[in-house]
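[1] No letters, just coordinates:
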């Protein structure tokens, strides 16, 4: 029997509407249809979603709707999948504005035996938030994007359709000394970003890359025109700059509202600690649909310092990167220095190594620390720029210093590309010969990047089973590999994918092993996929232990408990285990 908990949800009017009676009428008025032909499925599903009590026609977008193509293209951040003949398009797209719309979509999907894909920001590397091999609907959470900040408690409720940019903007409008340790790309949705752990990108599963870092940046007080690479040719997003001080986004989630396979709206208390544990790093799309997160905000100083230093990856540059491996995870928690290694332009005869940093304090306090730990970097006062935390968000997002904060509210990516990504974790410093090998392989191709994000600090202090994200103490840094291209076609895709596979194979001796580990929000289907609907736990271990290590077993037991029919599934969803 379908039911919903009678919760008094005090987030926003959108999620307060539970509509129990209407859902009951919906189920009572529609008989199970086993054999609906494809041409009538859209009509039947749309009818199922609407009742005489509630007209939600504005929330339903069929292939004949003018809005359908726009919504579908906005969901697809990786151009590899936009024109693919190998994937189906959704039978319709639902854009809920209240919780009932999400509940109804789940009920109707079960009635008509179609799959669900949930889009928060659409940044899944492999497109799993908007692709499916069987008939499916997309639930696009774009309208569920309210943010409510409690300054007294230093917390915020954030609906799952909000973006990181909207969250950071909302925090900064309320306080200059509060922040949040999420990723660097403003257009990433919080639904998938937090549920995958909350570093890098995310969709209701993961992320995406972007535009190049120019060969030289001034670092003299004005923002460079383009700094990072991330969700549009431009930003290379990585783990957030507050990672070493405050951990992952998911480490700072304290409550959630969630709809399970039966349509129940649950919070932390009613879902129980096992499910609450699972959705903070295990990928929410395996268990249900997240409506909103309650997060703990963190203190940031009124003045922070940023710098960007470029070096060629020549003999001296390689020595500097090699030294970085030894010190980056041992620096004081207030200092975050990542490296972006890139070869973007075919006119470049050398590979760039870009040292990109945030310090939670003033330049005068930063310089002696870097001089002590990392003198070979050659950091000078003129390389540093002081600013507010929200200005640093703009800086790492690739915006100009005088840009209005409102640029963070843009949900669409101006430039999209075809891309493939992979990830690794490094436990011991790589030898200089490995860095030389990386350089030589990057020179073979353009629009290629390695992003190296340092760990240590707070990441060392959190046990690896505290949330499903297990990559904690013992990891010096993570690596994200990205290759981008502009032309469509199977041959073009093949040569770029083969290149990144060669680099990944070359790196095998220098990264984690038994198993070689990866990050869920840098999703990689090359690691393994589920065998349609019946993947066993043992089969899923091939890829699952790479993302979750020993936490996979607990995730699979939670999955069995909350979704025993495996309704919420995809190519890398959590398997069932009794």
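    Great, that's in hand. It should be emphasised that the depicted structure is a prediction, and the values quoted were computed from it without experimental measurement.
[2] can we go C-alpha only for contacts and neighbour counts from here?
    Fine.
[3] Compute the distance from the centre of the longest helix along the chain to the centre of its chain.
    For the chain, the helix with the greatest residue count under DSSP state H is helix 490-506. Helix 490-506 has its C-alpha centroid displaced from the chain centroid by 23 Å (Cα atoms, centre = their mean, to the nearest Å).
[4] what about stretch 246-263, start to end distance?
    End-to-end span of stretch 246-263 (Cα to Cα, to the nearest Å): 34 Å.
[5] can you check stretch 410-420 too?
    Terminal residues of stretch 410-420 are spaced 24 Å apart (Cα to Cα).
[6] now swap in stretch 458-471 and tell me
    12 Å.
[7] List of residues touching that stretch?
    By Cα atoms under 8 Å, 6 or more residues apart in numbering, the surrounding residues in contact with stretch 458-471 are 196-197, 243-248, 250-251, 277-278, 280-282, 333, 425, 472-474, 547-549, 551-552, 555.
[8] Now that stretch: buried residues?
    By 16 or more other Cα atoms under 10 Å, the buried positions in stretch 458-471 come out as 458, 459, 460, 462, 464, 465, 467, 468, 469, 470, 471.
[9] chain center to stretch 305-317, what's the gap?
    With Cα atoms, centre = their mean as the basis, stretch 305-317 stands 27 Å off its chain's centre.
[10] Correction: the previous question concerned stretch 114-123.
    Distance of stretch 114-123 from the chain centroid (Cα atoms, centre = their mean) equals 13 Å.
[11] do the same with stretch 41-55
    Distance of stretch 41-55 from the chain centroid (Cα atoms, centre = their mean) equals 32 Å.
[12] again, but for stretch 44-59
    On Cα atoms, centre = their mean, the centre of stretch 44-59 falls 32 Å from the chain's centre.
[13] and it, how far apart are its ends?
    15 Å.
[14] list the buried ones in it?
    By neighbour count on 16+ other Cα under 10 Å, the buried set for stretch 44-59 is 44, 45, 46, 47, 48, 49, 50, 56, 59.
[15] What helix or strand is the first one located in?
    Element membership for residue 44 (DSSP states H and E) is helix 38-49.
[16] who touches that helix?
    Residues from elsewhere that reach helix 38-49 (Cα under 8 Å, 6+ apart): 26, 30, 56-57, 60, 62, 91-92, 101, 104-105, 108-109, 112.
[17] In JSON lines, list those residues along with secondary structure and distance to residue 121.
    Shown next, in JSON lines, are the contacts of helix 38-49 (DSSP: H, G, I helix; E, B strand; the rest coil; distance: Cα to Cα, whole Å):
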{"residue": "26", "secondary structure": "helix", "distance to residue 121": "29"}
{"residue": "30", "secondary structure": "coil", "distance to residue 121": "32"}
{"residue": "56", "secondary structure": "coil", "distance to residue 121": "22"}
{"residue": "57", "secondary structure": "helix", "distance to residue 121": "23"}
{"residue": "60", "secondary structure": "strand", "distance to residue 121": "18"}
{"residue": "62", "secondary structure": "coil", "distance to residue 121": "20"}
{"residue": "91", "secondary structure": "coil", "distance to residue 121": "20"}
{"residue": "92", "secondary structure": "strand", "distance to residue 121": "18"}
{"residue": "101", "secondary structure": "helix", "distance to residue 121": "19"}
{"residue": "104", "secondary structure": "helix", "distance to residue 121": "21"}
{"residue": "105", "secondary structure": "helix", "distance to residue 121": "19"}
{"residue": "108", "secondary structure": "helix", "distance to residue 121": "23"}
{"residue": "109", "secondary structure": "helix", "distance to residue 121": "22"}
{"residue": "112", "secondary structure": "coil", "distance to residue 121": "26"}
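[18] got another, please set it beside the one above:
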């Protein structure tokens, strides 16, 4: 796979310069003319303005958070669905020359909708990669090329189609777009065995801010480092990933055991915190906390569901659990042996009657109005702290919390190996979610206030200096870039939470590969101020001090 020729880019720039100088047409018309001069297929197949009846269904198609689709939220001026890599290239060059902000969507799962909405009100174009979704699996070479618009479920299915003993350690939700998913790290139920999806990337194809198509060799190791965990939308457009396959047994075992407060949930969860990161690395047990009906009718309670994947058979699993976590009381009847692909469906929450082909549809089963936040925990939360969580959970309509265990391979990889820094010393990650329905869609204030209060309460029990957060659970409460710009000091507030000490290296790489900050959004990596601006700032400071 080779980079596109420089001559194509130069010819585009010449054409675009004439547009920018002579055209007084509308936003959409300029973009349309530009693309139309370069793309061979009819633009009617891939160019959607708000006047097109397909615009809204397309915008809504992969959006996971309905909060981002409300009428009050600014929408794109148009959506472009490229059919080839060169189409994406044209979109980048057109956007840059016409000074149009471009946003890129591969799956639409970003929690704040930053790939398809604008919090700043800046007019923008969405490049939707949903038609770029080919998957090419090479079992002999132990790798796969997967285009950015494919979902993790499609990748899993295509791997299992070729082999029962190969897999890939990425997301638990099967409708995640692989392009953006890996840019944030990509954790899943095999992370304790093999690390993150981003830890298992061999190569990539991206389009940079100049419209060049680059692979690992031509982009260089710095940029290759940055795109594997440095967050989406800052460095370029991911076209495809080359991922490393990992071995999985023909038979794996899953279970879900639920304990309510009345069944000793607090003490069991306290014990889980002490052992979850130290268990055999073949075993991943996450905890899903929800509210529901208690033993007494009409009285709500809190329940913790222990949802697990074990890379092996039931006999060895029961032995490990008896030795390491007998408090859960796991029994053989709780366990189900199945193939790895079937476990993907199980962990994603599909009923056992659903065939694996559902993964090829690439559709999200989780579409709600919601707000989410995240934390990383270094020391077990005491029982008194857990009881404070339960009290707050019972005050909210539909709260959700998911605790994902670390340890295993996650503790063996250096914090600086890729931008994702949450490694050794982390016991588990918490995801907090509050969900509401149509009745509250116009005024979700009480739900958002609830999750912010819970987050404040948790400050005692989680990581500090910085209080860490997971970039794939975007949270604009942590701060956001100002209209049309990024500021290093301002961005450091959330950048240090997402990336810790890796943030400064990300900023240096961003400044080098995209000095004009073409790829930007509300929480994109900033560029360093240009030297002229720095001198002026120093001059103003010295004059003020004088």
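    Everything's here; your move. In this text the structure is predicted, and so the values were computed from the model without any measurement.
[19] hang on, the earlier thing: can you redo the buried residues of stretch 44-59 of structure 1 as TSV with distance to residue 342 of structure 1?
    Below are the buried residues of stretch 44-59 of structure 1 laid out as TSV (distance: Cα to Cα, whole Å):
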residue	distance to residue 342 of structure 1
44	51
45	47
46	48
47	51
48	51
49	48
50	51
56	48
59	43
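[20] Pick out the most distant pair among those residues.
    44 and 59 (15.3 Å; Cα to Cα).
[21] What range does stretch 441-449 of structure 1 cover in structure 2?
    Aligned by TM-score structural alignment, stretch 441-449 of structure 1 corresponds to residues 392-400 of structure 2.
[22] and the aligned partner of residue 339 of structure 2 in structure 1, how many neighbours?
    For residue 339 of structure 2, the aligned position in structure 1 is occupied by residue 388, per TM-score structural alignment. Residue 388 of structure 1: 18 surrounding residues under other Cα atoms under 10 Å.
[23] Test my guess that residue 388 of structure 1 contacts residue 359.
    No. Using Cα atoms under 8 Å, residue 388 of structure 1 is not in contact with residue 359; the gap is 11.1 Å.
[24] overlap in contacts of these two?
    By Cα under 8 Å, 6+ apart, the residues touching both residue 388 of structure 1 and residue 359 are residue 304.
[25] quick one, strands of the stretch 1-150 of structure 1?
    With DSSP state E, counting those that start in this stretch, the ranges of strands along the stretch 1-150 of structure 1 come out as 60-61, 92-94, 115-119, 136-140, 147-150.
[26] now these as TSV including mean neighbour count and distance to residue 378 of structure 1?
    Formatted as TSV, those follow (neighbours: other Cα atoms under 10 Å; distance: least, Cα to Cα, whole Å):
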stretch	mean neighbour count	distance to residue 378 of structure 1
strand 60-61	22	56
strand 92-94	26	53
strand 115-119	26	44
strand 136-140	25	47
strand 147-150	17	41
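[27] Among these, which comes closest to residue 432 of structure 1?
    Closest of these to residue 432 of structure 1 is strand 115-119, at 41.8 Å (criterion: Cα to Cα).
[28] elements contacting the closest one?
    Applying 3 or more Cα pairs under 8 Å, 6 or more residues apart in numbering; DSSP states H and E, one finds that strand 115-119 of structure 1 contacts helix 99-111, strand 136-140.
[29] Pick the most buried one from these.
    Among these, strand 136-140 has the highest mean neighbour count (mean count of other Cα atoms under 10 Å), at a mean of 25.
[30] Where does that one end up in structure 2?
    Residues 124-128 of structure 2 are where strand 136-140 of structure 1 lands, counting by TM-score structural alignment.
[31] Give me the mean deviation of that stretch from structure 1.
    Following superposition, stretch 124-128 of structure 2 is found to deviate from structure 1 by 0.5 Å on average (mean Cα distance after the TM-score superposition for structure 1).
[32] Residues in contact with that stretch: which ones?
    By Cα under 8 Å, 6+ apart, the list of residues contacting stretch 124-128 of structure 2 reads 76-82, 88, 91, 100-106, 115-116, 118.
[33] still on that earlier bit, among the buried residues of stretch 458-471 of structure 1, which pair sits farthest apart?
    Pairwise distances among the buried residues of stretch 458-471 of structure 1 were taken by Cα to Cα; the largest, 16.2 Å, belongs to 458 and 468.
[34] mind listing what's buried in the match of stretch 441-449 of structure 1?
    Neighbour counts over stretch 392-400 of structure 2 (16+ other Cα under 10 Å) mark 393, 394, 396, 398, 399, 400 as buried.
[35] I'd say the last one and residue 433 touch.
    By that I understand residue 400 of structure 2. Yes. Using Cα under 8 Å, residue 400 of structure 2 makes contact with residue 433 at a distance of 5.0 Å.
[36] what's residue 357 of structure 1 in contact with, if anything?
    241, 306, 307, 308, 335, 336, 337, 338.
[37] Alignment lookup: it to structure 2.
    Counting by TM-score structural alignment, residue 357 of structure 1 lines up with residue 308 in structure 2.
[38] And the strands in the stretch 401-550 of structure 1?
    Along the stretch 401-550 of structure 1, counting by DSSP E, counting those that start in this stretch, strands occupy 418-426, 448-454, 477-485.
[39] Which stretch of structure 2 lines up against the last one?
    Residues 428-436 of structure 2 are matched to strand 477-485 of structure 1 when aligned by TM-score structural alignment.
[40] outside of the matching stretch, which residues touch it?
    273, 277, 368-378, 396-406, 444, 447-448, 451.
[41] let's go with 7 Å and repeat that
    With Cα atoms under 7 Å, 6 or more residues apart in numbering as the contact definition, stretch 428-436 of structure 2 has outside contacts at 368-377, 398-406, 447, 451.
[42] Also stretch 414-424 of structure 1?
    By Cα under 7 Å, 6+ apart, the residues outside stretch 414-424 of structure 1 that reach it are 77-80, 125, 232-233, 478-486, 497, 511, 517-519, 522, 524.
[43] what's the answer for stretch 145-159 of structure 1, then?
    Residues outside stretch 145-159 of structure 1 that contact it (Cα under 7 Å, 6+ apart) are 11, 144, 160-162, 167, 291-297.
[44] circling back: what about the buried residues of stretch 458-471 of structure 1, which are in helices?
    Counting by DSSP H, the members of the buried residues of stretch 458-471 of structure 1 that fall within helices are 458, 459, 460.
[45] Distance check, the first one against residue 247 of structure 1.
    From residue 458 of structure 1 over to residue 247 of structure 1 the distance is 5 Å, taken as Cα to Cα.
[46] follow-up on the earlier one: report the angle between the helix holding residue 44 of structure 1 and strand 136-140.
    Here the directions of helix 38-49 of structure 1 and strand 136-140 differ by 40 degrees (axes from the mean of the first three to the mean of the last three Cα atoms, to 10 degrees).
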